[in-house]
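Student: everything below, folded, please.
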Amino acid sequence: MSAFRLLLPLLLWLLLPTRLLAEPAFYHLSKGDRQFWLLGSIHAAQASIYPLPDAIERAWAQSRALVLEVDMAAIPADEWQQVASLTRLPPGRTLANEIPPALYRRTQEAASRLGLPPASLDGLQPWFAAISLTQRALVKSPFSGEYGIDQHFANRAAQGGKPVQGLETLTEQLGYLASVAEHQDLMLAATLDELPELDTSFAAILAAWQDGDEARLIALLKEEMAPPALQQWLEQTLLARRNHDWLRRLPALPAESFVVVGALHLYGEQGLLALLEGAGWRIEPLTRPESVRAVTGSASD
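Tutor: Below is the predicted model:
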């Protein structure tokens, strides 16, 4: 009888779906007398992903401040004016002037299918038109930014009076996105290719995030940015350059901050985990992801 009691849990472990066992990747960072928690975010999700694992909830309760990529609740009025200059075309220019006729027709058709007035995109930079179409498609999908990890904790910080700080300003973030300008036709075309499969693709990304499956998450996101020029921009500018900027800003963050950034920022040779380890931070995984990155925790303080 005792042998059966030992065998049954083992069989269940082998037979149960992985998602019941694996968890999103979540880390404790320490160097000297400073400590932070680091969680990779997915920016849209479903209510069913909550509550989050106990390790994340315990750390949130202990933390003294929330750090996001951008504190969207604290954007000054003059910065919104700068946002308009980054995302909109100069006066007298329209989207039809900026992209090939066939791509413009596809963009207008996609807008109509999504219930957007096609004219609403005419004044936008092509890269921002691509983002606008994706956001609209997410609104009509089973996923919502309301349940994104960053928004979830921003809401909780507001409710609990916990201070919030951004790693960068909104104009800095949009400036990085605008740097795709040389390849923005590719970005818009790739977005239009992806839109019909968005629900399926995003469900796969969400599942990989829930499992903390680093390799699968990277592969899926690279599939979305399939053209090589876009992959290079994504890896070198949108990820690596920002990661290095954030690393320099980390020492100025409030002590015991709970840091939430896009999950893809964590991984790879230029990912935050590798950069932090190289800078002497001790990294301790606090959850049980599907693929745990090899961190020794041996970096000197």
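
Student: going by C-alpha atoms from here, please, whenever you check contacts or count neighbours.
Tutor: Noted.

Student: what's the longest strand that the chain contains packed up against?
Tutor: Longest strand in the chain by number of residues, with DSSP state E as the criterion: strand 34-41. Packing contacts for strand 34-41, counted by 3 or more C-alpha pairs under 8 Å, 6 or more residues apart in numbering; DSSP states H and E, involve strand 26-31, strand 257-262.

Student: tell me which of those strands sits most buried.
Tutor: Comparing these on average neighbours per residue, with mean count of other C-alpha atoms under 10 Å, the densest one is strand 257-262 at a mean of 23.

Student: and this one, please, so the two structures can be compared:
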Amino acid sequence: MRIVLAGIFMLWAGAGAASECVGTNLFDTMPPDQRAQIDAAVAGVPFHQGLLWRASKGDQAMTLVGTYHFGDPRHDPMLDRLTPIIADAAALFVEAGPAEERKLTEALAADPTLMVDPTGPTLPERLDDRDWALLSKAMAERGTPAVVTSKLRPWYVAMMLGISPCMMEQAARSGAQGLDHRLVERAESLDIPVRALEPWDTVFTLFRDLTPQQEIEMIRTALPVAAYADDYAVTLTEAYFAGDVWAIWEFGRFDAYRTSGLTRAQVDAQMQLAQDQLIDRRNQNWIAPLSEGARKAAAQGKGIVAGFGALHLPGEGGVLRLLEKDGWTIERLDG
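Tutor: Coordinates of the predicted model:
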């Protein structure tokens, strides 16, 4: 779940310049047999590689792009390629549009309890001394003192642990934007409507049904990566720009086998929980608005463009496979 949180929870945090952070691509340094295991796990996953796709069904058409939510100059070619497609589209669909981001910002300002638990028990009361010491140190490196960390909600803490201090610093000072935000800006400059795929408060509802034990396990599985989050950032970014989308997911699984201290069964349970809560359930919810958007666009002789986190594309529960099962023809455009 660690690298999943690092990737997916950038949902509304599109500023930053991860490419400037210094780290090691962990794919390049892992033993060949470990990389072979990851490759084998990825091989049978539908649509496991590729960022840019076209889905068609009769006169209906969608252009789908898997995004990375941090700024990077390597987004430029994709944005240039998509600009004429956006210009001719009826609408751009993204996870959260400008209106949803405004509502999120306003809600956080009005209700701190969305991220802070004012009633307890606190995190040092829920963790053992060792884990609390590691957590408070890691969060201090990310600009959050222990007294504040102690009352944060576990999902938010797990998210923060997956982001390196370098990335956080650059997110605070850099004007660079992730591909999602750049797509929105381009659409707005072309007077193309921007539609959200889900409500503004989705990030708060994703973990509403977790048990207290599951919440704490999220933090425990995130702790080992905190010390080398720059390496994780580089690994994730390089895999994304290579189009090796599902390799990101399986890297997180195999790394957790080695470093989390959990059994393989526990890791697999965490990964399945993450896939169910963060990816598959949301994918299923997106098919209806995407299909309806494409139907309305076809009536105008147009298609739609959709940009969302790249991990939502692959897999049996991925957007591409769900569309395919619904009668859409899927074609890779960046292969």
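
Student: TM-score for these two?
Tutor: The TM-score (TM-score structural alignment, normalised by the length of structure 1) is 0.76; 266 aligned residues with a C-alpha RMSD of 3.1 Å.

Student: off-centre distance for the following helix or strand past the longest strand of structure 1?
Tutor: Read in the C-terminal direction, the helix or strand following strand 34-41 of structure 1 is helix 54-62, with elements assigned using DSSP states H and E. Its chain's C-alpha centre and that of helix 54-62 of structure 1 lie 20 Å apart, by C-alpha atoms, centre = their mean, to the nearest Å.

Student: taking strand 257-262 as reference, get the angle to helix 54-62 of structure 1.
Tutor: Counting by axes from the mean of the first three to the mean of the last three C-alpha atoms, to 10 degrees, helix 54-62 of structure 1 points 130 degrees away from the direction of strand 257-262.

Student: what range does stretch 37-45 of structure 2 cover in structure 1?
Tutor: Aligned using TM-score structural alignment, stretch 37-45 of structure 2 spans no residues in structure 1.

Student: after superposition, how close is the longest strand of structure 1 to structure 2?
Tutor: Taken over the aligned residues, the distance from strand 34-41 of structure 1 to structure 2 averages 1.1 Å (mean C-alpha distance after the TM-score superposition for structure 1).

Student: next, the buried residues of stretch 143-161 of structure 2.
Tutor: Judged by neighbour count using 16 or more other C-alpha atoms under 10 Å, the buried positions of stretch 143-161 of structure 2 are 146, 149-161.

Student: return the closest of those residues with respect to residue 128 of structure 2.
Tutor: For residue 128 of structure 2, the nearest member of these is residue 150. The distance, counting by C-alpha to C-alpha, is 12.8 Å.

Student: would you confirm that the closest one contacts residue 124?
Tutor: Yes - with the criterion set as C-alpha atoms under 8 Å, residue 150 of structure 2 and residue 124 qualify as a contacting pair; they are 6.2 Å apart.

Student: shared neighbours of those two, which are they?
Tutor: Any residue near both residue 150 of structure 2 and residue 124 by C-alpha atoms under 8 Å, 6 or more residues apart in numbering counts here, and not one turns up.

Student: what's the closest of the helices and strands packed on strand 34-41 of structure 1 to residue 184 of structure 1?
Tutor: Ranking those by their distance to residue 184 of structure 1 (criterion: C-alpha to C-alpha) puts strand 257-262 first, at 21.5 Å.

Student: where in structure 2 does the next helix or strand after the closest one align, residue-wise?
Tutor: Past strand 257-262 of structure 1, further along toward the C-terminus, the next helix or strand under DSSP H and E is helix 272-278. Counterpart in structure 2 of helix 272-278 of structure 1, with TM-score structural alignment as the criterion, is residues 319-325.

Student: tell me roughly how far that stretch lies from structure 1 on average.
Tutor: Compared with structure 1 after fitting, stretch 319-325 of structure 2 deviates on average by 0.7 Å (mean C-alpha distance after the TM-score superposition for structure 1).

Student: who's in contact with that stretch?
Tutor: 46-47, 55, 283-284, 286-287, 312-316, 329-330.

Student: show me which of the residues you listed are buried.
Tutor: Buried members of the contacts of stretch 319-325 of structure 2, counted by 16+ other C-alpha under 10 Å: 46-47, 55, 283, 286-287, 312-315, 329-330.

Student: now those residues in JSON lines, with distance to residue 231 of structure 2?
Tutor: Putting these into JSON lines (distance: C-alpha to C-alpha, whole Å) gives the following:
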{"residue": "46", "distance to residue 231 of structure 2": "27"}
{"residue": "47", "distance to residue 231 of structure 2": "26"}
{"residue": "55", "distance to residue 231 of structure 2": "35"}
{"residue": "283", "distance to residue 231 of structure 2": "29"}
{"residue": "286", "distance to residue 231 of structure 2": "32"}
{"residue": "287", "distance to residue 231 of structure 2": "34"}
{"residue": "312", "distance to residue 231 of structure 2": "23"}
{"residue": "313", "distance to residue 231 of structure 2": "24"}
{"residue": "314", "distance to residue 231 of structure 2": "24"}
{"residue": "315", "distance to residue 231 of structure 2": "26"}
{"residue": "329", "distance to residue 231 of structure 2": "37"}
{"residue": "330", "distance to residue 231 of structure 2": "34"}
